[in-house]
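Participant: compute the structure for the input listed below.
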Amino acid sequence: MQTKLVKALFGGALVLALAGGAVAQESRLKSSAEMYDSFVEATKGRTIAWVPQATGMPLTDGWTQVMRQEAADLGMTLEMRDAAFSSTKMTQAVNALILEKPDVLVVHNFDVQLLARALRKAEEAGIYVVQLNMVSNYKTDAFVGGNWREIARGMGEDIVARCSRDQGKSGKVAHIQGDLTSDVSILESEGLKAAFEGHDGIEIVVDQAAQWDPNKAREITASALQQHPDLCAIVGHWGPMTMGAGQAVKAAGKSDQVTIYSTGENPQFICDAIKDGVLDRYWSVDNLKQGRDVMLTIKYLLQMNQPPGTFRLAGYSPVEILDKDNVERRCWK
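Facilitator: Just a heads-up that it's a prediction; the model follows:
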């Protein structure tokens, strides 16, 4: 009798456990379905406005490719306004978009001041603002891009190790900036100088802006090599621009003497330049991954559904150092 009772109780408990498990399973499935429905409701049909400095270069075209594809997959619309390297066009485009009221505005700033007032105005108009790779003096809902100060500090520390007089080198460095008022130039200059601080054997003998132009970088470098034939390193703020400096070094027959440092996106021509000795040490931030990070940030902002200006989020891009030893298959075509 006791055995039958135990079996009956065990059987009842098992049925209840199974039933409870089924309810829990149904609850979990329902929760997942509700979560997905909430995600779709927050994202589908939304409009992203994208204002790059210019199209037709791997940096911005890579971002656009990723953002456009993912937006389409999510049922979102990506509208682009090409500033065509014109600060006036960029300002006009952003001000016009504020009146159109997209859900999200993504901008690639020319400098730290140009859009500061307009970006504040966009948030006040109810538009989320994501700044990509170069941030304004006005910090918006989110920034996605490189940690340029720390990237430059890393390049500077590498230069100290390779070019100091303790290594039998001159310690002379040429510093080629992009635009002096851009966030990248300001932060990379700070990081480089911080790395050199306290190292008396390292000296920046040339410090000029090439305005992101490889031809200007080539001219600056040719002149620097004439003035300082024992130059040890060149550090430039953007790979495609710094390739002009590397070409000047090759033309002067000084590739074995001068190490070329730079940073930026990683299309195949950058890896080819490293293989060819036009660039030597390259701090790579993958712009295709940055495009995905932008879209992830947008999805989070839309789902959190807080008023624009509530958050000040930052997503700093992972960095990989490329040189001849590891450059194979590190760039996208």
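
Participant: going forward, measure contacts and count neighbours with C-alpha atoms only.
Facilitator: Noted.

Participant: what residues are up against Gly277?
Facilitator: Gly246, Lys250, Ser255 (Cα atoms under 8 Å, 6 or more residues apart in numbering).

Participant: name the element the first one belongs to?
Facilitator: By that I understand Gly246. Assigned by DSSP states H and E, Gly246 belongs to helix 239-251.

Participant: out of the contacts of Gly277, who's nearest Ala314?
Facilitator: Gly246 (32.8 Å; Cα to Cα).

Participant: ok so, going back, the helix holding Gly246 packs against which elements?
Facilitator: helix 214-227, strand 233-236, strand 259-264, helix 268-275 (3 or more Cα pairs under 8 Å, 6 or more residues apart in numbering; DSSP states H and E).

Participant: buried among the contacts of Gly277? Need that as a selection in PyMOL.
Facilitator: Of the contacts of Gly277, the buried ones go into a single PyMOL selection, burial set by 16 or more other Cα atoms under 10 Å:
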select buried, resi 246+255
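
Participant: any chance of the contacts of Gly277 in CSV, with distance to Ile159 too?
Facilitator: Shown next, in CSV, are these (distance: Cα to Cα, whole Å):
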residue, distance to Ile159
Gly246, 16
Lys250, 19
Ser255, 15
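
Participant: please provide the structure for the following sequence as well, for comparison with the first:
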Amino acid sequence: MNRQILLALTAALAAVVAPAARADDITIGVSFDKMESFRQGELKAIEAAAARHGVRIVFQNAQEDAQRQASQIESMISQGVKAIVAIPWDIQAAVNDAATAHAANVAYVTLDQAPADLSAVDFHVGGDPCADGRAAGEFFAKAADGKPFKLLELQGGLSNDNGIRRSKCLDEVLAAHKNVTIVAQVPTDWKPEKALDGTENALQAHPDLNAIYSPWNIGLQGVFSVLEKRGLKKKVGEPGHLAIVSIDGAPTGCQAVRDGFIDMDLATPVGDMAEAAVAAAVKAAKGEPIPQRTLFLAGTAYTPADVQEKASKVWGCAPATN
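Facilitator: Okay, here's the model as predicted:
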């Protein structure tokens, strides 16, 4: 259903990319909360979408600082941008940033991280963290096959929508499977070193651990470091392998799937998200209505068995963003 919505949105915005309607006088400000491998993929996808729509972008990185992000947004407004596409660092501050933009008659679109109040922005597009969390939970329930099963749940940042719902919806699925025990829930704030510490502590307390949930690919760095040190970094199907599910579809995740070290990854549709965000920003900048205010897209599940077949749909596997 989400894919159908995206196609409908793209069709409604098709006039924006037609040669006669190229928006050569539009500059879009792009404000990111931070930069790492996933954000690099998102920036490349935005650059590609901007080129398709014939608009320029001005990019700023807030470096995990809400005040810096607000200041950078104000600076971009003073430079004359007609719209802003932001990945908020602080979901509450994003509401204020949107108000600042609107006061200057500048459209404000959010990407990936939802603001605290979706009605505050002109458009939001992101992955569907609940759908991804449920898919992970269903995988672990099936892997347990009715037998006692111990799971370490690493959690992302619990101050944003992705972190909260990737955890909440996993837990809701597993609550119906009493044989699956979440032995630890470890908030990581999206930091791989916290994933490392959480994995180390869980294995010390539960040497019979069966599985690990890493809700973002960068967390795998910490997980693999511990497993390798303990001689537990085994491929899917090998004796002693711990079932691992992650989310993102970044190059790190794709390589881990290709190498057989994780059972499933859920690839966020980065290319589709960037296209929808830029298209909406251009439409809003031109004073035209946006047909839909929010769009959430579930990830593409892929495994060692079908990674070659699905590689073109995974932004971190394919040579270019999808």
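
Participant: before we move on, the earlier item: ok, average deviation of the helix holding Gly246 of the first structure from the second structure?
Facilitator: For helix 239-251 of the first structure, the mean deviation from the second structure after alignment is 2.5 Å (mean Cα distance after the TM-score superposition for the first structure).

Participant: the equivalent of Val81 of the second structure over in the first structure: what's it in contact with?
Facilitator: Matched by TM-score structural alignment, Val81 of the second structure corresponds to Pro102 in the first structure. By Cα under 8 Å, 6+ apart, Pro102 of the first structure lies in contact with Arg46, Thr47, Ile48, Ala49, Ile127.

Participant: return the closest of the residues you listed with respect to Ser262 of the first structure.
Facilitator: Checking these against Ser262 of the first structure by Cα to Cα gives Ala49 as the nearest, at 30.3 Å.

Participant: may I ask which helix or strand encompasses the aligned residue in the second structure for that closest one?
Facilitator: Under the alignment (TM-score structural alignment), Ala49 of the first structure pairs with Gly29 of the second structure. Per DSSP H and E, Gly29 of the second structure falls inside strand 27-32.

Participant: just the strands in the first structure please.
Facilitator: Under the criterion DSSP state E, the first structure contains strands at 47-51, 77-80, 104-107, 128-132, 142-145, 172-177, 203-209, 233-236, 259-264, 281-284, 313-316, 320-322.

Participant: now render those strands as TSV, adding mean neighbour count and distance to Leu296 of the first structure.
Facilitator: Output for those, formatted as TSV (neighbours: other Cα atoms under 10 Å; distance: least, Cα to Cα, whole Å):
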stretch	mean neighbour count	distance to Leu296 of the first structure
strand 47-51	24	13
strand 77-80	18	15
strand 104-107	23	13
strand 128-132	26	11
strand 142-145	22	10
strand 172-177	25	31
strand 203-209	17	34
strand 233-236	26	30
strand 259-264	26	21
strand 281-284	24	21
strand 313-316	16	10
strand 320-322	17	21
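
Participant: still on that earlier bit, list the buried ones in the helix holding Gly246 of the first structure?
Facilitator: Buried, per 16+ other Cα under 10 Å, within helix 239-251 of the first structure: Gly239, Pro240, Met241, Thr242, Met243, Gly244, Ala245, Gly246, Gln247, Ala248, Val249.

Participant: next one: stretch 35-46 of the second structure
Facilitator: Phe38, Arg39, Gly41, Glu42, Leu43, Lys44, Ala45, Ile46.

Participant: nearest to Phe59 of the second structure among those?
Facilitator: Leu43 (8.9 Å).

Participant: apart from its neighbours in sequence, what residue is nearest the counterpart of the closest one in the first structure?
Facilitator: Counting by TM-score structural alignment, Leu43 of the second structure corresponds to Thr64 in the first structure. Spatial nearest neighbour of Thr64 of the first structure, excluding adjacent residues (Cα to Cα, 6 or more residues apart in numbering): Gly291 at 7.3 Å.

Participant: before we move on, what about Arg39 of the second structure?
Facilitator: Nearest one to Arg39 of the second structure, counting by Cα to Cα, 6+ apart, is Phe32 at 7.8 Å.

Participant: what about Lys142 of the second structure, neighbour count?
Facilitator: Residues lying near Lys142 of the second structure (other Cα atoms under 10 Å) number 11.

Participant: hmm, back to that, can you put the helices and strands packed on helix 239-251 of the first structure in a markdown table and add distance to Asn137 of the first structure?
Facilitator: Formatted as a markdown table, these follow (distance: least, Cα to Cα, whole Å):
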| stretch | distance to Asn137 of the first structure |
| --- | --- |
| helix 214-227 | 27 |
| strand 233-236 | 23 |
| strand 259-264 | 21 |
| helix 268-275 | 30 |
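
Participant: so which of the ones you listed gets nearest Met134 of the first structure?
Facilitator: Counting by Cα to Cα, Met134 of the first structure lies closest to strand 259-264 out of those; the figure is 12.0 Å.

Participant: what's that closest one aligned against in the second structure?
Facilitator: Under TM-score structural alignment, the match for strand 259-264 of the first structure is residues 243-248.

Participant: now the matching stretch on the first structure. Mean distance?
Facilitator: Average distance, stretch 243-248 of the second structure versus aligned residues of the first structure after superposition (mean Cα distance after the TM-score superposition for the first structure): 0.9 Å.

Participant: so what touches that stretch?
Facilitator: Residues from elsewhere that reach stretch 243-248 of the second structure (Cα under 8 Å, 6+ apart): 38, 132, 136, 140, 143, 210-217, 220, 236, 253, 261-268, 299.

Participant: can we see that at 7 Å?
Facilitator: Contact with stretch 243-248 of the second structure is made by 136, 210-217, 262-268, as judged by Cα atoms under 7 Å, 6 or more residues apart in numbering.

Participant: thank you kindly, that will do.
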